[in-house]
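Participant: Provide a 3D model corresponding to the input given below.
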Amino acid sequence: MRDVGEILDSVKGFGVTFSHLFRKTVTTEYPKRPDPVAPRYHGRHILNRHPDGLEKCIGCELCAWACPADAIYVEGADNTDEARYSPGERYAKTYQINYARCIFCGLCLEACPTRSLTMSNEFELASDDRRSLIFTKEQLLAPLLPGMEQPPHPMQLGETEQDYYLGSLTNPGTSAGAEHVETFGVDPTREGRA
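Facilitator: Below is the predicted model:
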């Protein structure tokens, strides 16, 4: 015959089952009504553009070096005055991300010196064909917004690279100059005081 301790142990085990039996179900109707993703969710990568349409990627390959899964391939090339794709000396001639390998860690974002690479909230990347999981530069580039011109074209935000990058802080469409400074508690009229 069983002793009282064994019976209590089996009742305790069923206690967990019974406690979950009457809870609200958390099943979602995924394809019909997907839940919203978290705002900082790391999904599909995007190669960003400057406000005039030039690419922010300078083909430095730091993202490829930082990728622990070896999922990024970048081949840089030199800009010329006749064909300018980015404001710097170089641009990414070939840019590929293999989503069959990518682990969505975000280390490539941290390595990017121009903040050209960001991640969207898009997560539906499944495919039957492994070749379709290799996204090319054309698939990763951000779309052209109104006022942007398809590269190659000359720099439109300044004559030099320094004008271009420093001028981008106060480009049309953003009033980031004063608002950005106020955000960090810095008064532009007072030097070095917070």
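Participant: only C-alpha atoms for contact and neighbour calcs from this point on.
Facilitator: OK.
Participant: show me the strands in the chain, by range?
Facilitator: Ranges of strands in the chain, per DSSP state E, are 45-47, 72-78, 90-98, 117-119, 134-135.
Participant: against Asn48, how distant is the spatially most central residue of the chain?
Facilitator: Centroid check for the chain by CA atoms, centre = their mean gives Met119 as the closest residue, at 1.6 Å. Using CA to CA, to the nearest Å, we find Met119 at a distance of 10 Å from Asn48.
Participant: name the single longest helix found in this structure.
Facilitator: In the chain, taking DSSP state H as the definition, the longest helix is helix 4-21.
Participant: about what we covered before: who are the contact partners of the residue nearest to the centre of the chain?
Facilitator: 42-46, 106, 109 (CA atoms under 8 Å, 6 or more residues apart in numbering).
Participant: find the nearest non-adjacent residue to it, please.
Facilitator: His45 (4.3 Å; CA to CA, 6 or more residues apart in numbering).
Participant: counting neighbours, what do you get for that neighbour?
Facilitator: Using other CA atoms under 10 Å, His45 is surrounded by 23 other residues.
Participant: also Asp52?
Facilitator: 21.
Participant: isn't it up against Glu149?
Facilitator: Yes - the criterion here is CA atoms under 8 Å, and Asp52 meets it with Glu149 at 6.1 Å.
Participant: another sequence for comparison is provided below:
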Amino acid sequence: MPKRGPVADALAPAAGFGVTLKNFFSKTVTEQYPFEPAPVKPRFHGRHQLNRYADGLEKCIGCELCAWACPADAIYVEAADNTPDQQFSPGERYGRVYQINYLRCIFCALCIEACPTRALTMTNDFELAGPTREGLIFEKQDLLAPMADGMLAAPHPMVEGTTDTEYYRGEVTAPTATQVDWVAEHRPDDATLDAARASARTAAPTGQETR
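Facilitator: Reported below is the predicted structural model:
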């Protein structure tokens, strides 16, 4: 490498200052978080979500496969049996207790791959900081997806004439009048009744949807 002359040595600091001055007048690229939401990719691994079927029943069947797949031991599940008066999910069982410890979770998404009913997915929500350790252990009510318009809050019977297979295939697209009537009898003050009743009037019969 050729040796620099005395003139080049004298001008070297000026060249360094030139880079500084050039960037001093360039456009700022700093993200203004938290005043502006930070953009994330669509498949970003954020907070988990427990999903529901279109009629409002929960997709989680309490199989605990997500807990077994978790390499950080961050998930705890307790299952319970569905009954005629307490039907929370299609089939025999549902997740009575569901906890995710975000002090341990490494957001690897192995739990998502293990879930047989697509009950567990990951959202783009990454704001999980909190003032206490207990607050970072999310319970089932923290993870359940919000009720979409037209859903009927569980518990309530399955769509008449169906098994869990029809639910898994996506053939249940809305609550039925029979389900709405059952909730109206047992929980007349349920806030989801009006929207579910309107959805039941316009829904196609189960099994006749376009595939």
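Participant: how about a markdown table for the contacts of Met119 of the first structure, with distance to Cys63 of the first structure added?
Facilitator: Putting these into a markdown table (distance: CA to CA, whole Å) gives the following:
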| residue | distance to Cys63 of the first structure |
| --- | --- |
| His42 | 15 |
| Gly43 | 16 |
| Arg44 | 15 |
| His45 | 12 |
| Ile46 | 13 |
| Gly106 | 10 |
| Leu109 | 7 |
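Participant: looking at those residues, which are in helices?
Facilitator: Mapping those onto helices (DSSP H) picks out Leu109.
Participant: picking up where we left off before, which residue in the second structure aligns with the residue nearest to the centre of the first structure?
Facilitator: Under the alignment (TM-score structural alignment), Met119 of the first structure pairs with Met122 of the second structure.
Participant: residue range for stretch 35-48 of the first structure in the second structure?
Facilitator: Under TM-score structural alignment, the match for stretch 35-48 of the first structure is residues 38-51.
Participant: pick out whichever of the contacts of Met119 of the first structure sits closest to Glu29 of the first structure.
Facilitator: Nearest to Glu29 of the first structure among the contacts of Met119 of the first structure is Gly43, at 20.6 Å by CA to CA.
Participant: that closest one and Gly88 of the first structure, how far apart?
Facilitator: Distance from Gly43 of the first structure to Gly88 of the first structure, by CA to CA: 28 Å.
Participant: with Tyr165 of the first structure instead?
Facilitator: Computed as CA to CA, the Tyr165 of the first structure to Gly88 of the first structure distance reads 10 Å.
Participant: who has more neighbours out of these two?
Facilitator: Gly88 (20 against 17).
Participant: in this structure Ala145 of the second structure contacts Arg52, no?
Facilitator: Yes - contact criterion CA under 8 Å: Ala145 of the second structure and Arg52 qualify, at 6.9 Å.
Participant: in terms of neighbours, single out the busier of those two.
Facilitator: Higher neighbour count among Ala145 of the second structure and Arg52: Arg52, with 24 against 16, using other CA under 10 Å.
Participant: now that one: closest residue in space that isn't a chain neighbour?
Facilitator: Glu58 (4.3 Å).
Participant: residues touching the one you found, list them.
Facilitator: Counted by CA under 8 Å, 6+ apart, Glu58 of the second structure has contacts 50-52, 88-90, 94, 119, 154.
Participant: ok now stretch 46-56 of the first structure, how far from the chain's centre?
Facilitator: When C-alpha coordinates are averaged (CA atoms, centre = their mean, to the nearest Å), stretch 46-56 of the first structure and its chain have centres 14 Å apart.
Participant: just stretch 28-39 of the second structure next, same as before
Facilitator: 24 Å.
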